[in-house]
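[1] here is my input; please provide its structure:
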Amino acid sequence: MTAETFGQCLRRLRGEAGLSQAQLARMVPIHQSNLSRWEGDRQAVEDRVLVERLETVLGAPGALTRAQAPSLLHGDGIDSQRIDHAVRRPRTVDDRTLDALAKLLASTRHLEDCVGAAAVLLPERGHVNLLTELASESRGPIRTRVIDLAGQWAQHHGWLYTALERYDEADQWFSRSLEWALEAGDDDLAATVWSFKGHVAWLKGQVGPTIGLTHTARRYTGIHAGQTAYDALQEARGHALLGDVSEVERLVDEAHALSQLATRQMADGSAPPWHYYREDGFWNLEGGRAIAPVRPRQAVELLEAGLAELPPDQLHADWADAYRRDLEAAQRATA
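    Next up, the predicted model:
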C-alpha cells in the first residue's frame, strides 16, 4: 500500500477532527491559503515547530512528522521502519539507516525519470529536510557518511529545481550540497555539483560562467571518467556558443575517449550511484547537444541515435524532453 503524502495525511487528520480548513487555520494560527497549499501537496512545510503545532491541534503527535519524511517515494525493499526511527530520533542514526536512505535516494532518482521532477519535488523535500537535520545532529565517526549522503540528496534536489527552471533555488541547493561534499572529502560529488552549476549557467545563457564553472569541475582528478567526459562536452557547449569550432572539436574528441572509459567503470560497478543514466545513448545525446551550434547536421544524427537508445523507463524523463527540444532546434537549423 502506498504511503500517504504529507498533504493527504494533513487533510485526513483534519477531517477526522471534524474541522474545516478555516477552523484549523484559526487554531494554529496560519493563513488558510497556506493550509490549502499544504493539503494539496503544492507547498512543503519546512518549519518543524509548525508541523508539531499542527499535530498538537489535531491530536496526532508524530503523524505529520512521519508523513513528511517517509512519503510516497518509498518503494519496494525500503526499510521504512528505520527511516521512521531516524525521523523521531535523529541522533541515533546508524549505518543501516544510512543504507536505507541511500537506497531510497536511488529509487527516487528512477521514480523521477518516470514521473517527472514536479511530481517528486514536494515528497522529496521531507527526506531532504531529514538529511539536513541528520547532518546538523551527527557527530563522531559516522558524520562523514551522513554529510556525504546529505550532499547527494541536496544535489538531486538542486537538479529537480533545475528541471523546473527554478534556477535560484537550484543554486541554493547545489551550494549546500557542495559544502557537504567538501566537508566529506567527496571529490566525485563536489565535481558533479560544480558541473551542475555550470549547466544552470548554460541554461541561463551565461557563456562565461558556463565555461568557468565547468572548468572548475574539470580540475578534480581521480574521479569517475563519466564526470570528466560530461564536463568536456559541457565546456564544448560554451565554446560552441562562441563559435570556436576547433576548441569544440578538441573537447568532443577528449570526451569520446573518456566516455569509453566511463562505460567500463559503469560495468565494473565503480561509478558513483548518481551516474546510473550515463549509458551509450546518453553520450550520443550530449555529443549532439555540444556540437549543435557548429555542426547541426551531425548533431541531428547523434541526437536521434541517442533518443533511440534510451531505455523505456527514461523515455519520458524531463531531461529526455530537453534533448528532444535540442533535436528540434538542430533540425530547424538544417532546414
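[2] C-alpha from now on. contacts and neighbour counts both.
    OK.
[3] got the residue ranges for the helices in the stretch 201-335 of the chain?
    Taking DSSP state H, counting those that start in this stretch, the helices of the stretch 201-335 of the chain run over residues 207-217, 225-241, 245-267, 280-291, 296-309, 318-334.
[4] in CSV, list these along with mean neighbour count and distance to Ser33.
    Putting the helices of the stretch 201-335 of the chain into CSV (neighbours: other C-alpha atoms under 10 Å; distance: least, C-alpha to C-alpha, whole Å) gives the following:
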stretch, mean neighbour count, distance to Ser33
helix 207-217, 21, 39
helix 225-241, 26, 42
helix 245-267, 18, 47
helix 280-291, 24, 42
helix 296-309, 20, 42
helix 318-334, 16, 29
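[5] for Met27, find the nearest of these.
    helix 318-334 (40.5 Å; C-alpha to C-alpha).
[6] elements contacting the closest one?
    Counting contacts by 3 or more C-alpha pairs under 8 Å, 6 or more residues apart in numbering; DSSP states H and E, helix 318-334 packs against helix 280-291, helix 296-309.
[7] would you do the same for the sequence below? I want to compare the two.
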Amino acid sequence: MGDHIQALWAHPRLASAVAAEDWAAVFRVYRRLAGISQTRLGQLVGLAQPDVSGIERERRRVTSVEVRQRVVEGLGIPAELLHRDSPVESGPVARLFSAGMGPDDDLLARVTSAVKAETRVDTATLDWLDRLLAEHRRSEDLIGSRPLVDVMRQQLRTVMDLYAGARGPLSERVVRLAAEHAQFLAWMAQDQGESAAALAWYDRSHEWALEAGDANMACTTLSMKAHMAWSGGLGIRCVRLAEAARWASPQASRGVRGMAAQMAARGHAQNGERDAAHRLLEEAQGLVAHAADCPEDEPPWMYFYGETWFTLQRGMADLHVKEWQAAIGNLTTGLDGLAEHYRRDKTWYRSCLAHGLAGAGEAAESLEVALNCLPDAAAVGRPHSWNELHTTAAVLLRQGAKEGRELTGALKRYG
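    Modelled structure (predicted):
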C-alpha cells in the first residue's frame, strides 16, 4: 500500500496542485486516485468529513500552518514537491502573464478602438479570415494546440486592427469574428492546462459574443467553462455553468444546446447522479440527431459535433458512474468512428478507454491500450491524456495488478 501511495504523487495533476498549494484540488485528485472517501481522507489528515467537503468545494481554505502540516504528513506528500517555487512565482496567475497566453493591455486597447487603424475592411477579407480560422481549428485536431498559440494571437490582433475601419454590419461581424478567435485561444489555453488564461479568454469571448448578438458563441463559452469545471473535478460548478448556458441562450442552435445538455449530464455523472445524467444525455442525443439533419444551422466551430462525438461523451459519463462495460462499449464504438486526423482527441479517448478497462478489472487489455497511445499522449496529449494515463496506472496499482507498475515505468520513461 505504501508503494502505491508514493506512486500517486507522480501524477502530474496531483504534483502541480501541491506546488500551487491548491488544497481543494489535492484533496479531490488524491481521493480519486486512492479510491477513498472524504471520511477516510479526513481520518488521515485529522479533519471531520464536513471540513474535507468544504475544502474540496472551495468553501473553506487551508490557512492554518498546523492544518497544512497535518495534510502534508497525513497524505505522505514527498518533500521534493513542497520545495518547488512558491505558488506566487509559478502558479497559474503568474503563468498567465509569463507565458503570454492571456489577453494583454495592448490587445484590449485595440478592442476599444484606441488603435486608430486606417485599414478598411470588406466582406472578402472577413470571408478569408473565417476560412483561415476554420483551417487552424482542424490543424489543431492533428498537431495539438502548442504550435498554434502565437499564430492565433497575431491573427486576433489582425482582426482587431480591422475594427476601426469597419462600418455598419461589418463592424458587428468583426466583433463576432473576434469572439470566435478568443474562444479558440481559450480552448488552446485550457488544452495546455493554463486555466487562468483560458478563463480570461472565455470571458472576453463571451463579452464580444453578447456585443455581436451571437447566441451560439455566448452559449458555447459557458459550456466550455463548464467543461473546465468538469476537468477540475468540480461537478456542481460544471452543472451550474452548463445549465446557465441552457437557459441563457434558448435561441442557440440545436447542436450548441445539445453540447450544453451533455455537459450538464457529465457534471451530474461526476457527482454520482446517474439518473439525472442519463436523462440529460437522452435530451442531448435528441438535439444531436436534429442537428445532424440540419448541419447548415450549426456554427462553424461545431464541425466535430455528431453521433460519434456524442457516443464518446456518453462513454465518459459512464466512467464517472462506474458503469465500466457501458463505458468500454461507447468509447470503443466512438473511437472506431473517429477519423484519424483527430489525433489529439483519439489520444484522449484511448486514455479514457484504458481507464475503463482498468476499472473493469481487465488489466492486460488496459495496459495494451495505454501503451499504444502513450507516444501520442506525450507528444500532443499533455496534460489531459497524460494525466488520464497516470490515473489509469493508479487504478491498476490500487488493484495490485502488475500492469500498474509496468505502466508507471513506461510513463516515467516518456517523462
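[8] let me have the helices of the stretch 201-335 of structure 1 in JSON lines, extended by distance to Thr97 of structure 1.
    Formatted as JSON lines, these follow (distance: least, C-alpha to C-alpha, whole Å):
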{"stretch": "helix 207-217", "distance to Thr97 of structure 1": "31"}
{"stretch": "helix 225-241", "distance to Thr97 of structure 1": "28"}
{"stretch": "helix 245-267", "distance to Thr97 of structure 1": "26"}
{"stretch": "helix 280-291", "distance to Thr97 of structure 1": "32"}
{"stretch": "helix 296-309", "distance to Thr97 of structure 1": "36"}
{"stretch": "helix 318-334", "distance to Thr97 of structure 1": "30"}
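[9] returning to that earlier point: turn the helices and strands packed on helix 318-334 of structure 1 into TSV, including distance to Leu54 of structure 1.
    Formatted as TSV, those follow (distance: least, C-alpha to C-alpha, whole Å):
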stretch	distance to Leu54 of structure 1
helix 280-291	45
helix 296-309	47
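[10] how about the helices in the stretch 1-150 of structure 1?
    6-16, 21-27, 32-39, 48-58, 63-68, 80-88, 95-115, 117-137, 143-163.
[11] so what's the counterpart of Met224 of structure 2 in structure 1 up against?
    In structure 1, the residue matched to Met224 of structure 2 (TM-score structural alignment) is Phe196. Counting by C-alpha atoms under 8 Å, 6 or more residues apart in numbering, Phe196 of structure 1 makes contact with Trp159, Phe174.
[12] and Phe196 of structure 1, helix, strand or coil?
    helix (DSSP: H, G, I helix; E, B strand; the rest coil).
[13] identify whichever of the helices and strands packed on helix 318-334 of structure 1 lies nearest to Leu64 of structure 1.
    Using C-alpha to C-alpha, the nearest of these to Leu64 of structure 1 is helix 280-291, at 39.7 Å.
[14] what span of structure 2 is that closest one aligned with?
    Going by TM-score structural alignment: helix 280-291 of structure 1 matches residues 307-318.
[15] can you check stretch 253-264 of structure 1 too?
    The aligned range for stretch 253-264 of structure 1 is 282-293, by TM-score structural alignment.
[16] the matching stretch vs structure 1, average distance?
    By mean C-alpha distance after the TM-score superposition for structure 1, the fitted stretch 282-293 of structure 2 averages 1.2 Å away from its aligned residues in structure 1.
[17] what sits up against that stretch?
    By C-alpha under 8 Å, 6+ apart, stretch 282-293 of structure 2 touches 253-255, 257-259, 261-262, 297-298, 305-307, 310.
[18] try it again at 10 Å.
    The contact list for stretch 282-293 of structure 2 (C-alpha atoms under 10 Å, 6 or more residues apart in numbering) reads 253-265, 278, 280-281, 297-298, 305-307, 309-311, 314.
[19] and Thr216 of structure 1, how far from Gly126 of structure 1?
    Distance from Thr216 of structure 1 to Gly126 of structure 1, counting by C-alpha to C-alpha, to the nearest Å: 31 Å.
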